[in-house]
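Colleague: Based on what follows, work out the 3D shape:
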Amino acid sequence: MGSHISPPNTGKDQDRALDCQRAMEVAFAQLLSDALAAGWREMEIAIVLADIADDHVLKLAKKTKSKDFN
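Modeller: Reported below is the predicted structural model:
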C-alpha cells in the first residue's frame, strides 16, 4: 500500500480528532483504491473495515477497563 499518515498538526487536544480524521481519510482512500483494484466490492470492504475498527475499539475498551491503556 505505501500510504503515509501525517502526524498531528497541533498539540491542542481539541484539534487532534480532526487532524486524525484528515490523516486517516487519505490512508483510507488509498486502502479502498487498492482493495477495489484487487477485485473486492466496495460494500465488502466497508463492512470488513467497520468490523475491524469495532474489534479494535472493543480491545481498547478492555485495556482501559484493566488499566493497561496505552
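Colleague: make it CA atoms for all contacts and neighbour counts henceforth
Modeller: Noted.
Colleague: how close does the closest residue in space to residue 36 that isn't next to it in sequence get to residue 34?
Modeller: Nearest non-adjacent residue to residue 36, counting by Cα to Cα, 6 or more residues apart in numbering: residue 42, 6.7 Å away. As defined by Cα to Cα, to the nearest Å, residue 42 lies at a distance of 11 Å from residue 34.
Colleague: So which residues of the protein form helices?
Modeller: Taking DSSP state H, the helices of the chain run over residues 13-37, 42-65.
Colleague: Another for comparison:
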Amino acid sequence: MEPHLPTTIQISAPQHAANNPYRVIEGEEVLSVAFREFVLTAVAAGWKEPEVALTLADIADDYVMALARRAAAN
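Modeller: Okay, the predicted model is just below:
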C-alpha cells in the first residue's frame, strides 16, 4: 500500500450575498468541482467509485438529518 499523501481541495468563497438567487447556482458550481476532486482522490487511493458515491450520499444524508434536528431544537 502506498503512503497516503494529504490532498488539499480548494473551495472558493461565495461571491454573492446569501439572499442572491445566483448564490445557489454558484454553490453548485463550486462544490461540484470540489466533490469531483474528492471522488477522484478517493478512487486514486484505491476506493471504487460506486462505493465512494454511495458512502458520500449516506454521509450527506446523515448531515442533513443532523441539521434538521438542530433546526427543530431551536
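Colleague: The residue nearest to residue 36 of structure 1 corresponds to which position in structure 2?
Modeller: Alignment note (TM-score structural alignment): residue 42 of structure 1 maps to residue 49 of structure 2.
Colleague: so what's that match up against?
Modeller: 39, 42-43 (Cα atoms under 8 Å, 6 or more residues apart in numbering).
Colleague: hmm, which of those residues are the buried ones?
Modeller: Those of the contacts of residue 49 of structure 2 that meet the buried threshold are residue 39, by 16 or more other Cα atoms under 10 Å.
Colleague: how about the contacts of residue 49 of structure 2 in a markdown table, adding distance to residue 58 of structure 2?
Modeller: Shown next, in a markdown table, are the contacts of residue 49 of structure 2 (distance: Cα to Cα, whole Å):
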| residue | distance to residue 58 of structure 2 |
| --- | --- |
| 39 | 14 |
| 42 | 16 |
| 43 | 17 |
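Colleague: Which one of the contacts of residue 49 of structure 2 is nearest to residue 7 of structure 2?
Modeller: Ranked by distance to residue 7 of structure 2 (Cα to Cα), the contacts of residue 49 of structure 2 are led by residue 42 at 10.2 Å.
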